[in-house]
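S.K.: got a sequence here, can you model it:
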Amino acid sequence: MSVKGAFSFGLNLKKNVMNENSFIRFKSRIKRFEVYLDNGFTHRFITSVDKRVVMDYLNQFLNTSSPRNRNNTRTDIRTMFQLFEDEDIIPSNFVSKLKHLKAPPKRNKSYSENKLEFIYEYLKKNDPNLLLFVKFVSYNFLRPIEVCRLKVEDINFKEQTLSVKAKNKLVKEKIIPNILMEELSFLCKYNPSDFIFTPKGEPSDCEATDDNKRDYFTKKFKEVKDLFTKKAKDELKIILL
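M.R.: As a prediction, this is how the structure comes out:
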């Protein structure tokens, strides 16, 4: 099978077994590797792509990115070549033998109590919807992308629970603490199928992907966070007056 044919075949199969957001990231990394292979492998068989070729690509990727991104790329290429092995397209998955690099996570600096109070008061006054988003993350220990998936129907007002769709499509139940539950009564007036958090600033239907919605709220919070730099501290005090 040709390089182009193998990747096309693999992506079509993976599309049927991966959730939409995971597949988008997977396809993006595989396509970048396919573009890299255009240099000399366009009309060659997939079996001509050996360990050295993949190592050179990962090393080149590492030079322009981080160990974590390199490892994620290696994982997706390994997954694709495992499919090739399972389908008897290649004799063995040599990518699985490539080392996983150490990528120590960077610890985010904690906010002081004083800064937290400023952020809380600022959001309460200027963006209560973003504040509610932050509370879902903080009080229910949810990932931002999990908050973006929440619909009105996921809130059980009687049992005071929350149904969360995890990455692997399993649904997990979480108890909503009273401090958050008291703020959710307004959701009753919306359609059960409405997403709770959308770029509109209120629950509604939304066709944007989970990743796009997460990026939207991440950008909004970053704008708020930037207000709390040392340079903007005095200006912020004026805003809150």
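S.K.: can we go C-alpha only for contacts and neighbour counts from here?
M.R.: Fine.
S.K.: which residues outside the one helix or strand Y57 maps to are in contact with it?
M.R.: Assessed by DSSP states H and E, Y57 sits inside helix 51-64. When contacts are defined by C-alpha atoms under 8 Å, 6 or more residues apart in numbering, helix 51-64 is touched by residues F33, Y36, N69, R70, T73, R74, F94, V95, L98.
S.K.: how distant is it from the center of its chain?
M.R.: In terms of C-alpha atoms, centre = their mean, to the nearest Å, the centre of helix 51-64 is set 24 Å apart from its chain centre.
S.K.: which positions in the very next helix or strand once past that helix come out as buried?
M.R.: Counting by DSSP H and E, the element after helix 51-64 in chain order, helix or strand, is helix 67-86. Under the neighbour-count criterion of 16 or more other C-alpha atoms under 10 Å, helix 67-86 has 67-84 buried.
S.K.: buried ones in the longest helix seen in the chain?
M.R.: Ranked by residue count, the top helix of the chain under DSSP state H comes out as helix 20-41. Neighbour-count burial for helix 20-41, with 16+ other C-alpha under 10 Å as criterion, is recorded at F23, F26, K27, R29, I30, F33, E34, L37, F41.
S.K.: another sequence for comparison is provided below:
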Amino acid sequence: MHYKIEIVPRNVPRNITVTVGKKRYSDPKLYIPKKDGKATVEPNKRWYVYFYWRTDPNGVLDRKLQFTKNINRFNTVKERKAVGNALVDAYRLALSRGWHPIEKKTIKKEPSRNTLNTIIKALEYSMKVINTENKSEATVSVYKNRLNIFTQWLTNNNLAGLNPNSLTTEHFYMFLDYLRFEYKKKDGKVLSNTTIDNYRREIGAIFSVLQRQRIIATNPIKGVAKIKSKPIKNKAFTSGDIKKIKDYLLRNDPYLIDFISFIIYPLFRPKEICRLKVSDIDLNSMTIGVETKTGYNRRKVIEKIKPIILKMDLEQKRADVNLFTHKNKPIFWDAKLKTKVDHFGYRFKKVRDALGFSKEYTIYSFRHSAILNLYNNLQKSGLNEREIIYKLMPITKHRSEAGIRNYLRDIKQSIPRDHSDMFTINF
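M.R.: A predicted model of the protein is given here:
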């Protein structure tokens, strides 16, 4: 219905012109097939709701539309009439509210926050929020993997339909017991306490998102105690160890020497090296950009790794090519970051096992070895500890003095000097 108000002078009576447009549809009706004048439910007699539609809004009712909507699945006249009349009312209401029976709308409506009424839906929503928070690919991947195990456990224990606010701390303790006593990795091994505690921390972070978004009132995982564990720490190699490893690599895997050189000299972590692409190298200024824990930053290409970069012939490579790959040369490597890091980790594990090093020695140990080597050489040059710390911070990229002190405390394996001259006991 269209309303048109004509503006006229005050001394003239006001007139309102109402123009009634044509309704595009006839009133929906239920078609009831009959036999001998009575309604029938015989197989070849279809029941349906119908109405006529104007293809041209100003034209005639030229199109008959029919909808069965499973009416004919019912076996009695009474049932079909009840369902059919309900459908008539539904179509009448839909048409009155502007439903267009011919145009198919393809716009997908995002679910309302009010639909997040189960724990599974709420956790899916939480991951959508996390995906908008500019977290690294590796972090999001870990969250997804942890969450998949958790949601599978919820489903298996008939908890997936719980309201998000109904999940308790006790439920999560049950999940941790499952990880500790029942869950097995693909290789059949159980999870370490460190890994189980990582589940606690990372799933707790996902629930924190729900709390921040006011989907849940409290985070049920916040009160779960940290699981005690004694993590295996990477030990630093000695100079003799490093020489022995290099000799072995020269004979068996020389490409790994270049990869490890990027750990030792610029002190990159394996994850950071695996992210490096041609676009990160500026051959004019001889700088290299790297995405670290503290963000993306550029560093000078030091002389120790310049020959490695120059022999890669990067001028001829595309910007999206990876520097280090499973093919032992710069190529485009379409794999997850974890897959890339694991590839080089497994390659070094073969070296470690062949040379008889324990599991405390990993490819990451080279970073500890390098920083310890720098510390010892600066100490030999006569610098005191505070001076050494300030020299190392720009190189190691630690944000605080306390941070690098804690790091050094973990990796230092210094042997105290002979203290015989301090005794006054002669035994």
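S.K.: quick one: TM-score?
M.R.: The TM-score (TM-score structural alignment, normalised by the length of structure 1) is 0.85; 229 aligned residues with a C-alpha RMSD of 2.1 Å.
S.K.: just the strands in structure 2 please.
M.R.: 2-5, 16-19, 29-31, 34-35, 38-39, 48-53, 63-67, 281-282, 287-292, 295-300 (DSSP state E).
S.K.: for those, which one ends up most surrounded?
M.R.: The highest mean neighbour count among the strands of structure 2, using mean count of other C-alpha atoms under 10 Å, belongs to strand 48-53: a mean of 20.
S.K.: now that strand against strand 63-67, angle please.
M.R.: Interaxial angle, strand 48-53 of structure 2 versus strand 63-67 (axes from the mean of the first three to the mean of the last three C-alpha atoms, to 10 degrees): 160 degrees.
S.K.: strand 48-53 of structure 2 packs against which elements?
M.R.: strand 29-31, strand 63-67, helix 77-96 (3 or more C-alpha pairs under 8 Å, 6 or more residues apart in numbering; DSSP states H and E).
S.K.: okay, it sits on what stretch of structure 1?
M.R.: Against structure 1, there is no aligned range for strand 48-53 of structure 2 (TM-score structural alignment).
S.K.: do stretch 218-225 of structure 2 as well
M.R.: Stretch 218-225 of structure 2 maps onto residues 92-99 of structure 1, going by TM-score structural alignment.
S.K.: tell me the buried residues in that stretch?
M.R.: Buried residues in stretch 92-99 of structure 1, defined by neighbour count with 16+ other C-alpha under 10 Å: N93, V95, S96.
S.K.: and what of stretch 236-249 of structure 2?
M.R.: A236, F237, I245, K246, L249.
S.K.: got the end-to-end distance for stretch 284-299 of structure 2?
M.R.: 13 Å (C-alpha to C-alpha, to the nearest Å).
S.K.: same question for stretch 222-232 of structure 2.
M.R.: Across stretch 222-232 of structure 2, the terminal residues are separated by 26 Å (C-alpha to C-alpha).
S.K.: cool, and stretch 321-333 of structure 2?
M.R.: Start-to-end, stretch 321-333 of structure 2 (C-alpha to C-alpha) is 7 Å.
S.K.: read off where that stretch ends up in structure 1.
M.R.: Aligned using TM-score structural alignment, stretch 321-333 of structure 2 spans residues 194-206 in structure 1.
S.K.: need the residues that contact that stretch.
M.R.: Residues outside stretch 194-206 of structure 1 that contact it (C-alpha under 8 Å, 6+ apart): 129, 133, 147-153, 187, 190-191, 193, 213, 216.
S.K.: at 6 Å instead, please
M.R.: L150, K151, V152 (C-alpha atoms under 6 Å, 6 or more residues apart in numbering).
S.K.: equivalent analysis for stretch 214-224 of structure 1, please.
M.R.: I145.
S.K.: have a look at how far, on average, it is from structure 2.
M.R.: Compared with structure 2 after fitting, stretch 214-224 of structure 1 deviates on average by 0.9 Å (mean C-alpha distance after the TM-score superposition for structure 1).
S.K.: please identify the buried residues of that stretch?
M.R.: Quick answer for stretch 214-224 of structure 1 (16+ other C-alpha under 10 Å): R214, F217, F221, V224.
S.K.: mind putting these in CSV, distance to F61 of structure 1 included?
M.R.: Below are the buried residues of stretch 214-224 of structure 1 laid out as CSV (distance: C-alpha to C-alpha, whole Å):
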residue, distance to F61 of structure 1
R214, 26
F217, 29
F221, 30
V224, 32
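S.K.: filter the residues you listed down to the ones in helices?
M.R.: R214, F217, F221, V224.
S.K.: what does the last one correspond to in structure 2?
M.R.: In structure 2, the residue paired with V224 of structure 1 according to TM-score structural alignment is V351.
S.K.: aligned counterpart of F175 of structure 2 in structure 1, please.
M.R.: Aligning on TM-score structural alignment places F175 of structure 2 opposite Y57 in structure 1.
S.K.: number of nearby residues for that match?
M.R.: Residues lying near Y57 of structure 1 (other C-alpha atoms under 10 Å) number 17.
S.K.: between the two ends of stretch 146-161 of structure 1, what distance do you get?
M.R.: First-to-last residue span, stretch 146-161 of structure 1, C-alpha to C-alpha: 15 Å.
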